[in-house]
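Visitor: With the input below, show me the fold.
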Amino acid sequence: MTKWTVDQTHSTIGFEVKHMMVSKVKGQFYSYTAEVEAADLTDLTTATINFELDVASIHTNNNDRDNHLKSADFFNTDEFSKITFASANIAKDGDDYKVTGNLTIKDVTKQVTFDVEFGGKGINPWGVEVYGFEAETKINREEFGLTWNAALETGGVLVGKDIKIKVELELNPAA
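Guide: Now for the predicted structure:
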């Protein structure tokens, strides 16, 4: 098995959620670690994948919203500072993959499946192999204890319950 590192300057772990039932708020986590081991990244079924996100690194382009997300109303970063994912099964799905694993937010663990697309492989200008992947899943935030919301006078709620998690990764062999 080969160990792979995430090139964080060419990777993103982000999310989007409905805002006021009419638009989307997007954000990302700037600080995370990943452990990826695989016999061959062109066959992702040979891999084990583990991620740990620093929740305090959340960024939505609005400091007040970021601070609210870090508060006890949402992630409660004082008590629950990490979000983790550990793969349990990786299956081929045509040219793509289904990566199923355990996602833990606020000490609540649920099994989720990411739809993963292999973006390809290449050699960077320094002669290092790089592999690209895009992954996406949708979760119900309320199932993870993220239940804060506010009713709108016009009907509906301020924050949607469905969260799309989007991951774009560039992997390099570990040094």
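
Visitor: make it CA atoms for all contacts and neighbour counts henceforth
Guide: Will do.

Visitor: got a list of what residue 55 touches?
Guide: Each residue near residue 55 by CA atoms under 8 Å, 6 or more residues apart in numbering is listed here: 29, 70, 75, 77, 81-83.

Visitor: Helices - which of these land there?
Guide: The helices, defined by DSSP state H, take in residue 70 from the contacts of residue 55.

Visitor: Export the contacts of residue 55 as a markdown table, with columns for distance to residue 141 and neighbour count.
Guide: Shown next, in a markdown table, are those (distance: CA to CA, whole Å; neighbours: other CA atoms under 10 Å):
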| residue | distance to residue 141 | neighbour count |
| --- | --- | --- |
| 29 | 16 | 17 |
| 70 | 14 | 20 |
| 75 | 10 | 23 |
| 77 | 16 | 18 |
| 81 | 16 | 17 |
| 82 | 15 | 19 |
| 83 | 13 | 19 |
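
Visitor: Distance check, the closest residue to residue 54 other than its chain neighbours against residue 53.
Guide: Leaving aside its sequence neighbours, residue 54 sits nearest to residue 82 (CA to CA, 6 or more residues apart in numbering; 5.0 Å). Going from residue 82 to residue 53 by CA to CA, to the nearest Å gives 5 Å.

Visitor: give me the number of residues near residue 86?
Guide: For residue 86, the count of nearby residues is 19 (other CA atoms under 10 Å).

Visitor: now do residue 108
Guide: 12.

Visitor: How about residue 62?
Guide: Using other CA under 10 Å, residue 62 has 10 other residues around it.

Visitor: Enumerate every residue touching it.
Guide: Listed by CA under 8 Å, 6+ apart, the contact set of residue 62 is empty.

Visitor: Proceed likewise with the subsequent sequence, for comparison:
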Amino acid sequence: MASTVNPVTTTPRLGRYTIDTNRSSITFRSRHFFGLLPVKGTFAIRSGTIKVAEPLAESSLRVEVDAASFHTGNGQRDAHVRSAKFLDTGRHPLITFVSDSVDATTVSGTLTVCDVSQPVSLAIVHSEVAAESFTVRATTRVDRHDFGVTASRLMAGKRFDLTLEVTCVHR
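Guide: I've put the predicted structure just below:
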């Protein structure tokens, strides 16, 4: 039985975990058309591994996201974002995140998009711990220009608010 816990005082049991991609998601919010219209969408997590260690600072994680899974519900926009003008998913099929440091409230690491790597910190806003799994919700904001994705400067949103809801299962 899962229960909501304070992430500052409770951690999952030690060991290796895999991300259950069927129960995990990445959602985003941005604005387009001169910042007037909201855009919501998703990315699919392809795979991920987490090592929970003692002390917690020695924990690590790696997540791979399918860049071509960009989805907003607008087929024309989605195809445009997947094109060479933006994400160029034919040449750059993966978006990756690898942690550098982990504590009870933050995971910091390197996000790589279109072969450009930048530091990113994820704020852990909620967690649930069960005997053989745990779920974490974390948020961050990224600026697409930091990754060289600069097309349509006025029409497409510059910043993306990302929310990751990830369920991890003990191996």
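
Visitor: What is the resulting TM-score of the chain superposition?
Guide: With the length set by TM-score structural alignment, normalised by the length of the second structure, the two chains reach a TM-score of 0.83; 157 aligned residues with a CA RMSD of 1.8 Å.

Visitor: that older thread, would you turn the contacts of residue 55 of the first structure into TSV with distance to residue 121 of the first structure?
Guide: Shown next, in TSV, are those (distance: CA to CA, whole Å):
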residue	distance to residue 121 of the first structure
29	25
70	36
75	36
77	36
81	34
82	30
83	28
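
Visitor: Give me the distance between the longest strand belonging to the second structure and the centre of its chain.
Guide: In the second structure, assigned by DSSP state E, the strand with the most residues is strand 37-52. Centre-to-centre, strand 37-52 of the second structure and its host chain are 4 Å apart (CA atoms, centre = their mean, to the nearest Å).

Visitor: Let me see the contact set for the residue nearest to residue 54 of the first structure.
Guide: Residue 82 of the first structure neighbours (CA under 8 Å, 6+ apart): 52-55, 105-106.

Visitor: What's it aligned with over in the second structure?
Guide: Aligned by TM-score structural alignment, residue 82 of the first structure pairs with residue 94 of the second structure.

Visitor: that older thread, looking at the contacts of residue 82 of the first structure, which one is closest to residue 140 of the first structure?
Guide: Of all the contacts of residue 82 of the first structure, residue 105 has the smallest distance to residue 140 of the first structure: 11.6 Å, by CA to CA.

Visitor: ok, now which ones touch the nearest residue to that closest one once chain neighbours are set aside?
Guide: Counting by CA to CA, 6+ apart, residue 105 of the first structure lies nearest to residue 83, which is 5.1 Å off, once chain neighbours are set aside. Residue 83 of the first structure makes contact with 52-55, 103-106 under the criterion CA under 8 Å, 6+ apart.

Visitor: just curious, which of those residues is nearest to residue 131 of the first structure?
Guide: Nearest to residue 131 of the first structure among those is residue 52, at 20.2 Å by CA to CA.

Visitor: which element is that closest one on?
Guide: Per DSSP states H and E: residue 52 of the first structure is located in strand 48-54.

Visitor: mean deviation of that strand from the second structure?
Guide: Average distance, strand 48-54 of the first structure versus aligned residues of the second structure after superposition (mean CA distance after the TM-score superposition for the first structure): 0.8 Å.

Visitor: Just tell me the aligned range of that strand in the second structure.
Guide: Using TM-score structural alignment, strand 48-54 of the first structure pairs with 60-66 in the second structure.

Visitor: residues making contact with that stretch?
Guide: Stretch 60-66 of the second structure has contacts (CA under 8 Å, 6+ apart) with 43-52, 93-102.

Visitor: 7 Å - rerun?
Guide: When contacts are defined by CA atoms under 7 Å, 6 or more residues apart in numbering, stretch 60-66 of the second structure is touched by residues 43-52, 93-99, 102.

Visitor: Helices of the first structure, start to end?
Guide: With DSSP H, the ranges of helices along the first structure come out as 63-70.

Visitor: ok so, going back, measure the residue nearest to residue 105 of the first structure to residue 92 of the first structure for me?
Guide: Here residue 83 of the first structure is placed at a distance of 26 Å from residue 92 of the first structure (CA to CA).

Visitor: ditto for residue 121 of the first structure
Guide: For residue 121 of the first structure, the distance to residue 92 of the first structure (CA to CA) stands at 18 Å.

Visitor: what do you get for residue 174 of the first structure?
Guide: Relative to residue 92 of the first structure, residue 174 of the first structure is positioned 25 Å away (CA to CA).

Visitor: Also residue 55 of the first structure?
Guide: Taking CA to CA as the measure, residue 55 of the first structure falls 31 Å from residue 92 of the first structure.

Visitor: same question, residue 73 of the first structure
Guide: Distance from residue 73 of the first structure to residue 92 of the first structure, counting by CA to CA: 38 Å.
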